[in-house]
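1. below is the sequence, then the predicted model.
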Amino acid sequence: MRPLLRRATLASAIAVATCSGAWAQELPVAVDQPYQGNLSLQVDLSDQQRHIFHVRESIPVHAGHMVLYYPKWLPGYHGPDGPLSNVAGFIVTGNGKRIPWRRDLKEMYAFHVDVPEGVSKLDLAFEYLAPATPNYIPLSFNEVAFYPAGYYVSRITVDPSVKLPGGWKFASALETAGQDGDTVRFKPVSFENLVDSPVLTSKYFNRIDLAPGQSVPVHLDIAGENADSIKATDAQIAKQRSLVVQANKLFNAHHYGHYDFLLVVSDHTGHFGLEHHQSSDDRLFANFLTDADVNVAAGTLLPHEYVHSWNGKFRRPADLWTPTFTEPMQDDLLWVYEGLTDYWAGVLTARSGIWTTDQWRDSLASIAADMTARTGRSWRSLQDTADGIPLSSRGTRGWVNYRRSSDYYPEGQMLWLDVDTKIRDLSGGKHTLDEFARAFYGMDSGSYTPKTYTFDDVVNTLNGIQPYDWKSFLRQRLDATGDGLPEKGIEGGGWKLVYDDKPTPFMKTGEKTRKAVSLAYSLGVVVTDKGDIQDAQWDGVAAKAGLVPGVTIVAVNGKDFSTKGLKDAITDAKNGTAPIDFLVKDVDDYRHIAVDYHGGLRYPHLVRGEGKDLIGLIAKPL
């Protein structure tokens, strides 16, 4: 085994391709100047029943050596997740003749090509092997396009077009130039904005105006598995329209020419959201619009992605802005990018009526309890969950509370609630975090050119709202390790965290949606409806006995496993001395595990504490 060498970076301009012969060239450093000529991109989605996208791309070139990149580091992913492994059949031609290419052995998203004399255009042909579904396609252009190295992606112009499956409708932040049958031509756009502007197309499609009578359009575009699943009620529409109003009042500016929520409601896709500047890729449960409980449980997703238009897309951490999609991004300010976005998502969900104030408080109780129970705080700070997220971007299983992965989301909420309540307390109610929103984001209305910031910019803006040692305040919480949640926004907001044996309606809804029960604060495990242990408290009584991630509970006290039976056993054990008996399956082995736990069920709640109800004040509409 040969020793590993220190990896070179593009920014240092010393990354040398390891191709042989004429391809032994340095990877170009990007320059801020226009690329000569427009790229042409045609994406054919009509073969979606075979889960294949056919792609043709043309790139103006000059004779000589050049490098093509496939997007690797994508805004919003927080890691090198470009799905290059789904690209197949990649062929390069010029003047109708095939031209060899070779992948760089150090930067494997780079492809070296020697362009022959007389060739002024490279033609790329390939297939994207898509995890498609029969009734809808969320197309991300980073999946189906290459770009020439050596230029800022903001200075490369593309003429895109998409052929839709027959009769399907579509929506996108891209501007339409024309449509011929099922082929849609879009207006020329920078490669940067192309990647930032997905297309949602579907057999079943519903478009809802969320800003009627307003000068800046906002639409909710819904795709699903059938016609009934994409229908929103009048009450749901009213709340989403209120979200638009409340967000624009909060930030006192907008940073889009128009905005589209591209919402898929389906159980045949991952459930997540991905921010874009003038749209968001939102994927929720098939019954999101038809089941009131599920609608509540997933209520913050659309607000979260909408807030990102201001926080993350327009105002962006300096280390998360790169001139191309090849340079590594640094995630040290994700507690602002994601944590503050998550906080304001909860606030706006309450202010717009998507949640009641009680539901927001129940959400805060659940988050505070989860973060209080984080055994991984003994060794890993909140700051490191941001710094190290590229290592976790492909997902990890089990021991979540001990590993700590993306805690900058939930604990970020606790951090910014702490900031908000502290500002209100220090100023006697004269100032709020809302003023930070207007000062930090409320400029250049209509612009969606990224404006970067640093940690010092955050501190200085906070000091402009309410003078205080905000640098120490933030660093003490970001760098803390050991026992106890360092954020005190719950208490500062006039509430305190307590536990009893009754789950809140919010927690019941969460269990229904996730198909799992959280017993983290009692037995110390999270268990799916099928008995699979998803997580265990590192130092908990259950984990010490052997109930750990990867083990499946088959029976409890001699009876077939069910989540109700498990809860009943925990309740019964509170009044007895006998341990709870578990029959578990560990791969192919079965064994009995005795857990000597008698503390009963414990679920988190907020009850009124000392001082003003600042959380209630924060939830009031503007």
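-> Happy to help now that I have it. Residues are numbered from 1 along each chain as shown.

2. from now on I want contacts and neighbour counts done on CA atoms only, so please keep to that.
-> OK.

3. the helices in the stretch 401-550 of the chain, which residues?
-> 410-426, 433-441, 455-465, 470-478, 489-492, 505-514, 541-545 (DSSP state H, counting those that start in this stretch).

4. what helices or strands is the helix or strand hosting Glu305 leaning on?
-> Assigned by DSSP states H and E, Glu305 belongs to helix 301-307. Counting contacts by 3 or more C-alpha pairs under 8 Å, 6 or more residues apart in numbering; DSSP states H and E, helix 301-307 is packed against strand 272-275, strand 279-284, helix 339-351.

5. which other helices and strands contact the shortest one?
-> Going back to what we said before, that points to strand 272-275. strand 279-284, helix 301-307.

6. likewise for the longest one?
-> Of the remaining helices and strands, those touching helix 339-351 by 3+ C-alpha pairs under 8 Å, 6+ apart are helix 234-251, helix 301-307, helix 357-372, helix 410-426.

7. from Phe191, how far off is Ala88?
-> 22 Å (C-alpha to C-alpha, to the nearest Å).

8. when these two are compared, which one has more neighbours?
-> Phe191 (25 against 12; other C-alpha atoms under 10 Å).

9. I'd say the more buried one and Pro160 touch.
-> No: Phe191 sits out of contact with Pro160 when judged by C-alpha atoms under 8 Å, with a separation of 9.9 Å.

10. this is the other structure I want to compare:
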Amino acid sequence: MKYTLKFLHPAEQLITVEIETHSPRENPRFFLPKWRPGRYELQNYAQYIADVSATDDQNQPLKVSKCETHVWEVEAPEGSLVRLTYHYYANQPDAGGSFFDADQIYVNGINLLMYLPELIDAPCSLRLELPADYELAMPLPCKDGHYLASDFHELVDSPFLAGPDLIHHRFEVAGIDTHLWFQGVCRPDLSRIQHDISAYTRAQIALFGDCPVNTYHYLIRMLPHSYRHGVEHQQCTLIVMGPGYALMQPEKYQSFLEICSHELFHTWNVKFLRPADMWPYRYEGENYSRLHYITEGVTTYYGDLMIWKAGLWTWEQWVEHINENLNYHYQKGGKDFVSLEAASFNSWTDGYNKPGTPNRKISFYTKGALVAMLMDAEIRRSTQDRHSLDDVLFDMYQHIAKAGRGYTAADFEACLARYSPLDWPAFFEQYIAGTASLEPLLEQLGEYVGLELCQLPFLSLAEARLGMRCTVENGRSTIEHLMPHCPALRAGMSLEDELVSINGLKISDNLDELLLMLEEEPQWEFHY
């Protein structure tokens, strides 16, 4: 299949897409992906498709009908040439979207490129009609003006940036041709970034034994405001961060290094070592998996661990990031109700930023990272440090990923059992399929490495005494979070209730002050 992208309408932010192919069947059906790898929830990319038309080899119009939300059928005989043309509205500025205006272009092909299911494994080519003064950051190889992909999977796994002001820095680390691309206003310290990326890259290669790619691109868009989002791809990552002017400030740079390490680790863990549920990817609907505590949780743990092992963070900095995961996990009311397996499976309906049912959600990133850390510690403790979770990942990459297949939960559990005599079925039942508290294992880990598990005081009296957090806007205090089984819930309060008064005293932004003043009162009477 041959694809062409034209960028003719920057004010309207419309990308023109042209597809040329020979029909593999009578009345071929073109599918637009319903989701993108790395974000396990349905997307509605079809809402941005407009002006779909088709012609034959004589440039005569062919009838096009939309037959499903993401499927278009062209009336054409089998074997005939079909040219499909449409527009895509590119105004999604995160790392998983596509964006186009008069100053810049970045494209995730998964958003806007249709495919024929019969030809999804066939070679593809992509031609770009860019403004003359634009430079291109693209991981695909180019031949005679066409960017070549082995199949549709590789094509849509190869995002690109284009613009007149790209910063490009190229270097080699451990045999990998590494490219840094920056788009937007920033002043990166390229020498320092090269040093640090080289350090954690070597640490990651040492873990897995080799790298499955010989070229890797960091495609980085810098925004003028605060932002952070990254998406993994086979030969690159697309990262959006901001503000660009603050990139090299200590806190922002630490965050930058963290996300870069995380996304590179995905090259092994999910792009090549992937659950069988998603091998290969199926774009026409949900790819259900209960294993995202491995794809994302293990990656979150190791992304940070590799930075520490590379000598780029102190022990205290690494522990600080562990504490961030602990705080996030324990502030989630769903930890007593939702297992890691359930959170993974349910990402398609209530994952990520969807509100869902209060106190019935957890993050398989943060809890997955904590459980990965505990698995690592349990292996080390039970084998007197002869083995670790590193050995498990090395084994699975060398013997499953390189065999060209996906892994199952049984594969993961069996591999763990090869390196540790721990009762892994019981561990999985309690901490992965179940909702048992992590605290006993965290306390054991603390004793093993010389740390102490402590519960921090609540940030407010409202949380400590009532189990609720409030927001204040225009002098009105509204409940935004209620902890499970908390006193406020038992008293009948609900989310989004406005608190009017306590014991006759008006509530605005002064709730904690009032609670402190009334602390000795035998009861509190709220009006809300």
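-> Everything's here; your move. Quick caveat, the model's predicted, so the values are computed rather than measured.

11. if we can go back for a sec, can I get the helices of the stretch 401-550 of the first structure in CSV including mean neighbour count?
-> Converted to CSV, the helices of the stretch 401-550 of the first structure look like this (neighbours: other C-alpha atoms under 10 Å):
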stretch, mean neighbour count
helix 410-426, 23
helix 433-441, 19
helix 455-465, 16
helix 470-478, 16
helix 489-492, 23
helix 505-514, 17
helix 541-545, 16
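
12. so can I have TSV of those helices showing distance to Asp581 of the first structure?
-> Shown next, in TSV, are those (distance: least, C-alpha to C-alpha, whole Å):
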stretch	distance to Asp581 of the first structure
helix 410-426	34
helix 433-441	50
helix 455-465	51
helix 470-478	40
helix 489-492	37
helix 505-514	24
helix 541-545	11
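
13. out of these, which is closest to Leu382 of the first structure?
-> helix 470-478 (5.2 Å; C-alpha to C-alpha).

14. can you tell me what sits against stretch 62-73 of the first structure?
-> Stretch 62-73 of the first structure is contacted by residues 23, 27-28, 79-84, 109-121, 142-143, 145-149, 325-329 when judged by C-alpha atoms under 8 Å, 6 or more residues apart in numbering.

15. the counterpart of Pro484 of the second structure in the first structure: neighbour count?
-> Mapped onto the first structure by TM-score structural alignment, Pro484 of the second structure lines up with Trp538. Here the number of neighbours of Trp538 of the first structure (other C-alpha under 10 Å) works out to 21.

16. please report how far the aligned partner of Ser198 of the second structure in the first structure lies from Ser352 of the first structure.
-> Alignment note (TM-score structural alignment): Ser198 of the second structure maps to Arg241 of the first structure. Distance from Arg241 of the first structure to Ser352 of the first structure, counting by C-alpha to C-alpha: 8 Å.

17. which of the two has more residues huddled nearby?
-> When Arg241 of the first structure and Ser352 are compared on other C-alpha under 10 Å, the one with more neighbours turns out to be Ser352, at 24 against 20.

18. for the aligned partner of that one in the second structure, give me its contacts.
-> Correspondence of Ser352 of the first structure to the second structure, assessed by TM-score structural alignment: Ala310. Ala310 of the second structure makes contact with 199-200, 202-203, according to C-alpha under 8 Å, 6+ apart.

19. please report the distance of Ala310 of the second structure from Gly230 of the second structure.
-> Going from Ala310 of the second structure to Gly230 of the second structure by C-alpha to C-alpha gives 21 Å.

20. and what of Leu515 of the second structure?
-> 42 Å.
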